[in-house]
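Peer 1: The following comprises the amino acid sequence and a computationally predicted model.
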Amino acid sequence: MAGVRRRDRHGRGVRGPLTPPQAPVSRTRAEKFDDLVHDEVRRLGARWGRELSGVEFGVEEVPDVEPWFDGPVPLGRTLPSEAGRPVRIVVFRRPVEARAAGEQELGRLVRDLLVEEVADLLGLSPESVDPSYDSPDD
């Protein structure tokens, strides 16, 4: 019986993943974005936990818009409660990522977007929901 032969064309070595799947470097962009939204929701929940206890937060890839839609692509949306479902605040990953120039700006954009949606839901100004709203510093 011959040993296992690995494919090694052109002397490049064995091909395959360099890190285990559970390592942070192997997380997808979608997973990293979900983590970013989750961290921001947790941060807002620390201050507004009681008011946000019945709110569900989620991430979707893109908004569902009609073909004749003629306006800026929404970055997020608040959906009212209906048929026993709680109020939902949804962040649209692809449009948000398209508007951000880098990771720091992406974090700031997610923060400001969620603050605006929560402020609208609570009937408050974004600055009263989060004093760091719309500031360049994280």
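Peer 2: Nice, thanks for sending it over.
Peer 1: switch to C-alpha atoms for all contacts and neighbour counts from now on
Peer 2: Will do.
Peer 1: Now do the contacts for Val87.
Peer 2: 54-56, 78-81 (Cα atoms under 8 Å, 6 or more residues apart in numbering).
Peer 1: Mind checking which of those residues are buried?
Peer 2: Among the contacts of Val87, those classed as buried by 16 or more other Cα atoms under 10 Å are 55-56, 78.
Peer 1: hang on, the earlier thing: just put the contacts of Val87 in a markdown table and tack on distance to Arg99.
Peer 2: Conversion of these to a markdown table gives the following (distance: Cα to Cα, whole Å):
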| residue | distance to Arg99 |
| --- | --- |
| Gly54 | 30 |
| Val55 | 26 |
| Glu56 | 24 |
| Thr78 | 20 |
| Leu79 | 23 |
| Pro80 | 26 |
| Ser81 | 29 |
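Peer 1: mind listing which of those residues are in strands?
Peer 2: Judged by DSSP state E, strands contain the following of these: 55-56, 78-79.
Peer 1: another structure for you, compare them:
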Amino acid sequence: MSSPRRDRRGRGARGPAIAPPRAPGDLAVRGRPNAKQRFDAVVLGIVTEIDRRWSSRLGLVEYAVEDTPIVPDDWDDDAVPLSSLVRGIGGQPTRLVLFRRPIENRCEGREELQALVLTLVVEQVADLL
């Protein structure tokens, strides 16, 4: 009678059968940031610097990142918007929104991404001023 083996080559399992649960948003567990977190880090770095320099002239501005813009079905323009600026009324803050997916689709690498995000933020801030 042959000895019982755990698998075909007799080695057994090579790792845990079930991965431990991960906390959402925990980079220490996952190891590397995903594309959304990398994009958010780029935007945060640029927006922090712009806001630090221009906050006294800009007033209350809320910065946001959304995955894609919502365009109506009868959208005539061929271009997809990369950013949006909604001016605040009364006590509402002005809202500057960057659309992650269209911006990432136009960039080859991190340097291009940083340059495009900086260009978009500067254009929107100039329009606001």
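Peer 2: Everything's here; your move. Keep in mind it's a predicted model, so treat the numbers as computed, not measured.
Peer 1: Return the closest of the buried ones among the contacts of Val87 of the first structure with respect to Gly49 of the first structure.
Peer 2: Val55 (9.8 Å; Cα to Cα).
Peer 1: Distance-wise, check the aligned residue in the second structure for that closest one relative to Ala79 of the second structure.
Peer 2: Counting by TM-score structural alignment, Val55 of the first structure corresponds to Val61 in the second structure. Distance, Val61 of the second structure to Ala79 of the second structure, by Cα to Cα, to the nearest Å: 26 Å.
Peer 1: Over to Arg53 of the second structure?
Peer 2: 31 Å.
Peer 1: Tell me which of these two has more neighbours.
Peer 2: Between Arg53 of the second structure and Ala79, counted using other Cα atoms under 10 Å, Arg53 has the larger neighbour count: 11 against 8.
Peer 1: Against the first structure, what's the mean shift for the helix or strand harbouring the more buried one, could you check?
Peer 2: For Arg53 of the second structure, the host element (DSSP states H and E) is helix 35-58. Superposing on the first structure and averaging over aligned pairs (mean Cα distance after the TM-score superposition for the first structure), helix 35-58 of the second structure comes out at 1.1 Å.
Peer 1: Now for the counterpart of Asp112 of the first structure in the second structure, how many residues are close by?
Peer 2: Aligned counterpart of Asp112 of the first structure in the second structure: Thr119 (TM-score structural alignment). Number of residues near Thr119 of the second structure (other Cα under 10 Å) recorded here: 12.
Peer 1: For Thr119 of the second structure, give its distance to Arg100 of the second structure.
Peer 2: Separation of Thr119 of the second structure from Arg100 of the second structure (Cα to Cα) stands at 14 Å.
Peer 1: Residue in the first structure paired with Arg95 of the second structure?
Peer 2: So, by TM-score structural alignment, Arg95 of the second structure is matched to Arg88.
Peer 1: Now do the SS call for its match.
Peer 2: At Arg88 of the first structure the chain is in strand, as set by DSSP: H, G, I helix; E, B strand; the rest coil.
Peer 1: so it touches Ser81, yeah?
Peer 2: Yes - at 7.2 Å, Arg88 of the first structure and Ser81 qualify as touching, with contact defined as Cα atoms under 8 Å.
Peer 1: of all the contacts of Val87 of the first structure, which comes closest to Asp34 of the first structure?
Peer 2: Glu56 (13.8 Å).
Peer 1: In contact with the closest residue to that closest one other than its chain neighbours: list those residues for me.
Peer 2: Closest residue in space to Glu56 of the first structure, ignoring its immediate chain neighbours: Arg88 at 4.7 Å, by Cα to Cα, 6 or more residues apart in numbering. Going by Cα under 8 Å, 6+ apart, Arg88 of the first structure touches 55-58, 78-81.
Peer 1: Distance of Phe112 of the first structure relative to Glu40 of the first structure?
Peer 2: Rather than Phe, residue 112 of the first structure is Asp. For Asp112 of the first structure relative to Glu40 of the first structure (Cα to Cα), the value is 10 Å.
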